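# Next input, structure requested:
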Amino acid sequence: MARFTFKLPDIGEGIAEAEIVKWHIAVGDAVMEDQPIADMMTDKATVEMESPVAGKVTALAGEIGDQIAIGSMLVEIETEGEPEAAPELSVVSSSEAATPSSVTPDENNETPAATKASSVLPQKSDAASKILASPAVRARAKALGIDLALVQSQGGRVRHADLDAYLLYNKGEGYRASGEGGRARPDEAIKIVGMRRRIAENMQASKRHIPHFTYVEEIDVTALEDMRSDLNIHRGDRPKLTMLPFLIVALCKAIPDFPMVNARYDDEAGMVTRHGAVHMGMAAQTDAGLMVPVIRDAQDKNIWQLAAEISRLSSLIREGSVKQTELSGSTITLTSLGALGGIVSTPVINRPEVAIIGVNRIVERPIIVDGDIVAAKLMNLSTSCDHRVVDGWDAANFIQAVKRLLETPVLLFSD
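Purely as a prediction, here's the structure:
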């Protein structure tokens, strides 16, 4: 018998360490060559590590959430006889997870390793179940002894709420009447790891380093909603228009007069870069957490092209095949909770950007126009800015320019 020490390889991204986000094995397990053993997350991707040898697991480097240095022991495996040198294998990041293909490891990487792509987003489940669910939902279902195939879901993906409903129904309790209070549940300790940890770190850094201020303005979108409805009726085979493409066009038209909002601030260098192009970040909620896909050169696209790009990126997010290049490089971010948008919000800036625009829900209310009471569709924009770079006067004037464009939507289509 011999012991093989599998060291965490250089994943080829110039990183010094990676976080354990999932173990596929435990001490005492028998593993086969090329069997998945762990999911490791860097700042850019989650990578699934495979065992280069067959044998019995005798030691693991740590627990989920621990950071492991490159070149240090990840797994120790007891093998039959003397282990042969594992072949030099390649790494595929999650940016290529949709259609895995090999890339050449770093030239200085001499550590034998076997790795393959694993998306940071929810993936299709194994061949036995064929059920869509996030890793967290799958782990909870396993702990509860629930067969996901028996759980009814909305939209084809099982979520925590679906598990809750299943538990209530199968305990014979049915759904409680609205007048009956909820029952206490055991406390649940959840370690912050993986994507959730990255989000927490980024949000904490943003609030710690950036002096935020938020400016809120009410927009009358009655005429815009009428135009959107007419365009959708006659859209043919083009994608259905939501409010977002119109907002992006308005922002892109207003930004040239207010370049300070379309910028990135380098804290260490003390340098602000005002970008000529608008690379619009679209904050999107997923089962894995908040992600920000980017629409490149949004200023060059019309509403139909923007709608198509929003649809494409949304599909990639749902499928878990979005590329890392599509999740970086934004110069300003737009965030919306759709119908859940509330009346007002205080969005957190996507550092190192200096501005983020929060879209609140549309409500119909009576307003007074020329002495008459009329029904109007109203929507608030909640804009947070970095006060080191953007003055309140500039932020207010920028949003007022956007307001004029949205309230007179024909201007969106003028040069």
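
# okay, CA-based contacts and neighbour counts for the rest of this
OK.

# nearest residue to the residue nearest the centre of the chain other than its sequence neighbours?
Ranked by distance to the mean C-alpha position of the chain (C-alpha atoms, centre = their mean), the top residue is residue 291 at 1.8 Å. In this structure, residue 291 finds its nearest non-sequential neighbour in residue 284, 5.3 Å apart by C-alpha to C-alpha, 6 or more residues apart in numbering.

# on contacts alone, who are the packing partners of the one helix or strand the one you found maps to?
Here residue 284, judged by DSSP states H and E, is contained in strand 280-286. For strand 280-286, the helices and strands in contact under the criterion 3 or more C-alpha pairs under 8 Å, 6 or more residues apart in numbering; DSSP states H and E are strand 289-291, strand 294-295, strand 332-336.

# Select, out of the ones you listed, the one closest to residue 356.
strand 332-336 (4.8 Å; C-alpha to C-alpha).

# now the closest one against strand 280-286, angle please.
40 degrees (axes from the mean of the first three to the mean of the last three C-alpha atoms, to 10 degrees).

# tell me which residues in strand 332-336 are buried?
Within strand 332-336, the residues scored as buried using 16 or more other C-alpha atoms under 10 Å are 332-336.

# one more to line up against the first:
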Amino acid sequence: MGEFTIKMPDVGEGVAEAELVEWHVKAGDPVREDMVIAAVMTDKATVEIPSPVSGTVTWLGAEVGDTVAVKAPLVRIETADRGGDDAPTPAQPAAPSVTGTPSAAASEGEAPARPQPTQANKQPLSQPATIVPHDKPLASPSVRLFARESGVDLRQISPNRPDGRILRKDVEQYLARGASSLAVPAQFARNTTTEDVKLTGMRRRIAEKMSLSTSRIPHITYVEEIDMTALEELRATMNRDRKPEHPKLTILPFLMRAIVKAVADQPDLNATFNDDAGILTRYGAVHVGIAAQTPAGLVVPVVRHAEARTIWDCAGEMARLAEAARNGTATRDELTGSTITISSLGALGGIVTTPVINHPEVAIIGVNKIATRPAWDGTQFVPRKMMSLSSSFDHRIIDGWDAATFIQRIRVLLETPALIFIEG
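All right, here's what the predicted structure looks like:
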């Protein structure tokens, strides 16, 4: 008996090492000459390593995922030759087979001719294949990839070679046979179409603005649940009794007025930050941007001087601007100059959102949907109309404590809506 050591072959000019990606054998397995025992990968291709001798594997020098240097011991095989280490051994294993390119993949596995398998160990491809009782079918990485992409389980294919390897042509013949196990309903057929859509106009400007906001502003998001039951009752009453010239009220005019009161105590929230100059500009005027979805994309019309408007006036101006934004008649002045922004998805608002700040502002208030949920009143659970405010802040300017204080002030105003109408 003798022992033959297979070393990592030179797999390409200038390549000093390769990653082991697959073993086809394990210690104790018999191997035949020219049988593929492993596959390695370089940055250019996958290379199969065949055995130059027949025998039994006694040692594996690496695990899948390891990086192996060229000429490093890879496998030891016990052979029938006498002489052990003194026995003559080839200087290099049989030439590795390279896969990874269309031409190589197409010709994969075409080893030198050898005797065809006898009828005793040959399973005709014309018959339905059964599961091969192997732990892992023998096939090259390129064949495995082709099988996966074709939806074929290699265990369903009986090898037609004495070494048990499955070739690409075996998979192709299996597919051509139209095996019933591969029948796929039309609705599950693969869709491999792609479409390149160039961002232009409004969509491109939105992409640029969002990139600017997220790349330059470190966001902190604070979420608070608010009991909207009292405000919803008040809103319903006001809508029912409103004058003909008054618009229908949503919750946003109430939130705008609550923001006006809250920023009076925390002027850093109603501000813009010039991060190039390092200057925070506070505003006495509260210009509230209302993020609105239009056929062209997201725009932010601005309700100017919300501090000088009533609930009805806020609602009317917001409705006018929303209509102008939808039909594309909003002017540049009506779409710029906000000092703080509200983002609302209405009934689609979900439970929590993480709104992106409208650069160069430092705060944005996100409105989520209202849902009736049980709430504990101290003695029992009662149905209440609950809503989350998801608000983001520029963490360079606004600390977590300040963000929480601001939202808690808004929560009190919305949960006790009479406070919104009390001056001073």
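
# Quick check: the farthest pair among the buried residues of strand 332-336 of structure 1?
332 and 336 (13.7 Å).

# For the residue nearest to the centre of structure 1, give me its contacts.
283-285, 327 (C-alpha atoms under 8 Å, 6 or more residues apart in numbering).

# Can I take it that residue 250 of structure 1 is in a helix?
Yes. Counting by DSSP: H, G, I helix; E, B strand; the rest coil, residue 250 of structure 1 falls inside a helix.

# Could you find the counterpart of it in structure 2?
Here residue 250 of structure 1 is matched to residue 258 in structure 2, going by TM-score structural alignment.

# Over to residue 410 of structure 1?
Matched to structure 2 by TM-score structural alignment, residue 410 of structure 1 sits across from residue 418.

# State the distance from that match to residue 412 of structure 2.
Residue 418 of structure 2 is 10 Å from residue 412 of structure 2, where distance means C-alpha to C-alpha, to the nearest Å.

# which one of those two has more residues nearby?
Neighbour totals were compared for residue 418 of structure 2 and residue 412, and residue 412 leads with 15 against 12 (other C-alpha atoms under 10 Å).

# list the buried ones in the strand or helix carrying the more buried one?
Residue 412 of structure 2 is located in helix 400-415, with elements delineated by DSSP H and E. For helix 400-415 of structure 2, burial by neighbour count (16+ other C-alpha under 10 Å) applies to 403-404, 406-411, 413-415.

# doesn't residue 265 of structure 1 fall inside a strand?
Yes. Applying three-state DSSP, one finds residue 265 of structure 1 inside a strand.

# corresponding residue for it in structure 2?
In structure 2, residue 265 of structure 1 lands on residue 273 (TM-score structural alignment).

# who's in contact with that match?
Applying C-alpha under 8 Å, 6+ apart to residue 273 of structure 2 gives the contacts 279-281, 360-362.

# and residue 171 of structure 2, that's in a helix?
Yes. Applying three-state DSSP, one finds residue 171 of structure 2 inside a helix.

# what separates it from residue 48 of structure 2, distance-wise?
19 Å.

# Which of these two has more residues huddled nearby?
The neighbour comparison of residue 171 of structure 2 against residue 48 (other C-alpha under 10 Å) goes to residue 48, with 26 against 23.

# does residue 248 of structure 2 count as helix, strand or coil?
Strictly by three-state DSSP, residue 248 of structure 2 counts as coil.

# Residue 239 is in contact with that one, correct?
Yes. Assessed by C-alpha atoms under 8 Å, residue 248 of structure 2 is found in contact with residue 239 at 5.9 Å.

# If you count surrounding residues, which of the two has more?
Using other C-alpha under 10 Å as the criterion, residue 248 of structure 2 and residue 239 rank with residue 248 on top: 17 against 14.

# excluding its backbone neighbours, what's nearest the alignment partner in structure 1 of the more buried one?
Using TM-score structural alignment, the equivalent of residue 248 of structure 2 in structure 1 is residue 240. Nearest residue to residue 240 of structure 1, sequence neighbours excluded (C-alpha to C-alpha, 6+ apart): residue 232, at 5.9 Å.

# That neighbour -> structure 2?
Taking TM-score structural alignment for the superposition, residue 232 of structure 1 sits opposite residue 239 in structure 2.

# Against residue 306 of structure 2, how distant is its match?
20 Å.

# got it, and residue 352 of structure 2?
26 Å.

# And for residue 277 of structure 2?
Residue 277 of structure 2 is 28 Å from residue 306 of structure 2, by C-alpha to C-alpha.

# Settle it for me: which of these two has more neighbours?
With neighbours defined as other C-alpha under 10 Å, residue 277 of structure 2 and residue 306 compare such that residue 306 has more, 21 against 7.

# Leaving out chain neighbours, which residue sits closest to the more buried one?
Residue 306 of structure 2 sits nearest to residue 286 (C-alpha to C-alpha, 6+ apart), 5.5 Å away.

# what are the ranges of the helices in the stretch 251-400 of structure 2?
252-265, 311-327, 400-415 (DSSP state H, counting those that start in this stretch).

# out of those helices, nearest to residue 423 of structure 2?
Across the helices of the stretch 251-400 of structure 2, residue 423 of structure 2 has its closest neighbour in helix 252-265 (9.2 Å, C-alpha to C-alpha).

# the inter-axis angle of the closest one versus strand 340-344?
What separates the directions of helix 252-265 of structure 2 and strand 340-344 is an angle of 150 degrees, with the same axes, to 10 degrees.

# Mind listing residues that contact helix 252-265 of structure 2?
Residues from elsewhere that reach helix 252-265 of structure 2, judged by C-alpha under 8 Å, 6+ apart: 269-270, 286, 288, 306-307, 310-312, 314-315, 406, 409-410, 413-414, 420.

# do that again at 6 Å, thanks
307, 311, 314-315, 410 (C-alpha atoms under 6 Å, 6 or more residues apart in numbering).

# And the residues you listed, which two are furthest apart?
315 and 410 (18.4 Å).

# still on that earlier bit, distance-wise, check the match of residue 250 of structure 1 relative to residue 310 of structure 2.
In terms of C-alpha to C-alpha, residue 258 of structure 2 sits 12 Å off from residue 310 of structure 2.

# Compare the two and say which one has the larger neighbour count.
Neighbours were counted for residue 258 of structure 2 and for residue 310 using other C-alpha under 10 Å; residue 258 has more, 22 against 15.
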